[in-house]
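> missing the sequence, but the structure's below:
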């Protein structure tokens, strides 16, 4: 036989307090004395009372839960981002719900609806590679539920954004290869409707132009998902040219690591004949041989700030017209895959 759930009214009867006193004590309201609060919490634990967060969310139309909607959980960048969100949320007694789109627009739309139906108090989103239309997030704003876009963000959407300066990072990565003596620098570019890849490519092009290197469009290889397989195939294509590149700037580390492995298999010396730099500073960057130069990406800090935006919005009861961009800086992490000069 299923055991009956203990309610606030059961606690009130057991302790001879009013239900309202019990409720306030369980929520640590300062109008209730410390001794009474401690007594009620102790009794709640002894009797097996569980707060009904669903009922609370139905009353307020939102819960103390932050929804996270990202492309892939198994990405080192994303897992570190989630860690920053979760730690910040936990300190404020918020929970998190995590869903992944696997780079699919359709999955993203369905996951957004599921989070909305769960009455989350806010949602943090990094867009799928396929996503162009972001109208499925309007349902949150219509209910004054804050939306924070992080890393991959839409061009036009009235909300919070937490990003890095991808243009400056792309410029620095390319300039680093130029400083090492590279004159034919290839670029692994992601989907150009995605802000991060578009701005990294612009930084790459401007670094070449401003340093007197003519742009060769054949050296720009577009990758759909920036996977390791695509990185290998792109490297094979580049090394098969009659005039191959002497440098590669990859928009992520996965493709860059494949470039190192492919080049080594073909007997190309790294960095003497081919200098390579990636992006994100994933753990694999320091493990691969030679170690991969890359661009640092403050994933954890981006997660912390994203969660804080949700918490601040809810605490101050701000309106839906809030639009704020937080931009964090990056730096070049120089390792053996590109280091020609001391």
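That came in fine, so what should we check first? Note that this is a predicted model, so its numbers are computed, not measured.
> Only C-alpha atoms from now on, for both contacts and neighbour counts.
Will do.
> quick one: contacts of stretch 204-221?
By C-alpha atoms under 8 Å, 6 or more residues apart in numbering, the surrounding residues in contact with stretch 204-221 are 170-175, 183, 185-189, 234, 238, 245.
> do that again at 10 Å, thanks
With contact meaning C-alpha atoms under 10 Å, 6 or more residues apart in numbering, stretch 204-221 is reached by 167-176, 178-179, 182-190, 199, 201, 203, 230-231, 234-235, 237-238, 241, 244-245, 248-250.
> Mark which of those are buried, thanks.
Buried members of the contacts of stretch 204-221, counted by 16 or more other C-alpha atoms under 10 Å: 167-176, 178, 182-190, 199, 201, 203, 230-231, 234-235, 238, 244-245, 248-250.
> next up, a second structure to put side by side with the first:
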């Protein structure tokens, strides 16, 4: 189990007594300013947090699991969390859930907060804004079990579970081609996300399969992953202002799909019969106007698999060195 840095750890690293470190952190008058500065700087570097329960948790499990997702209001993530909890509670574990709103800063703060609350492990779907994964790598190397789901990264060798995003994008784009669309635009999430690259690959593969040339001018990235409505609206207006405007739009994110429909309604945009396809796990997607072809992910099952993987790491008596990445298929729905 991951163990947060303690006063004894800081004392050993700085060759000081634990009492000196404790007084320095409490700004004790008997400690020199230079020593205080050294101790505080080191404590911050190892993410030390005062934890009154640390002694009680020493060498024991807390039976709590941290979950970090971009947005709780997103149907996909709420369904995945339901899957996580269905297994976790049955196994006697509690969950602590936090959301990042696709902010790198919030993600780092939330992850470190959960680690210092002595969770037994962490389930995380990456924020669209994060490109530096050192804070996760450090925690994992220090013993915190981490499992990635949906938005995964290559930088940490552990269990992961995601969707067959490339196949889903291929099917959705192909469905648009089947409706006689030839200038198919792509509204994608942040380019560093695994799901963005996989869905872009599926989009390109479908165009190539149907002998349609790929055009960079028809691609727009939403770096905040749909959490910023204005960003999506601006991208949509840019695409529709194109001289040779698209006859279809493929949307590579659940949140962006909903924002795109909102933008069309709010602006009273004349889409001219433009067809729309996208990823969506919304329970009301069939009621949206204009209607969209949508790819649904197996979110609940993904959550169950992710927590089962994490519990395997937490409860194993021996270090696990061989890991698996599960890829779940998707379903295409054409209203």
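It's in. Please read these numbers as outputs of a predicted model, since none were measured by experiment.
> Got a TM-score for the two of them?
The TM-score (TM-score structural alignment, normalised by the length of structure 2) is 0.77; 279 aligned residues with a C-alpha RMSD of 2.1 Å.
> neighbours of the closest residue in space to residue 254 of structure 2 that isn't next to it in sequence, just the number please.
What sits nearest to residue 254 of structure 2 in space, not counting adjacent residues and going by C-alpha to C-alpha, 6 or more residues apart in numbering, is residue 280, at 4.4 Å. Residues near residue 280 of structure 2, counting by other C-alpha atoms under 10 Å, number 25.
> Return the residues in contact with residue 280 of structure 2.
Applying C-alpha under 10 Å, 6+ apart, the residues near residue 280 of structure 2 are 74-76, 251-258, 292-297.
> Double-check that residue 96 of structure 1 belongs to a strand.
Yes: judged by DSSP: H, G, I helix; E, B strand; the rest coil, residue 96 of structure 1 forms part of a strand.
> you'd agree it is up against residue 82?
Yes: proximity of residue 96 of structure 1 to residue 82 meets the contact threshold set by C-alpha atoms under 10 Å, at 9.3 Å.
> Looking at those two, which one has more neighbours?
Using other C-alpha under 10 Å, the more surrounded residue of residue 96 of structure 1 and residue 82 is residue 82, with 25 against 20.
> the strands in the stretch 1-150 of structure 1, which residues?
In the stretch 1-150 of structure 1, the strands defined using DSSP state E, counting those that start in this stretch lie at 65-70, 95-100, 122-125, 147-150.
> angle of the first one against strand 95-100?
Relative orientation of strand 65-70 of structure 1 with respect to strand 95-100: 20 degrees, computed using axes from the mean of the first three to the mean of the last three C-alpha atoms, to 10 degrees.
> mean deviation of strand 65-70 of structure 1 from structure 2?
Compared with structure 2 after the fit, strand 65-70 of structure 1 shows a mean deviation of 1.0 Å (mean C-alpha distance after the TM-score superposition for structure 1).
> Spatially, which residue comes closest to residue 191 of structure 1, not counting chain neighbours?
Closest to residue 191 of structure 1 by C-alpha to C-alpha, 6+ apart is residue 224, at 6.0 Å.
> what about the one you found, how many neighbours?
Neighbour count of residue 224 of structure 1, defined by other C-alpha under 10 Å: 13.
> and what of residue 195 of structure 1?
Per other C-alpha under 10 Å, the neighbour tally for residue 195 of structure 1 reads 19.
> State the distance from it to residue 163 of structure 1.
The gap separating residue 195 of structure 1 from residue 163 of structure 1 is 10 Å, by C-alpha to C-alpha, to the nearest Å.
> Give the equivalent position in structure 1 for residue 37 of structure 2.
Here residue 37 of structure 2 stays unmatched in structure 1, going by TM-score structural alignment.
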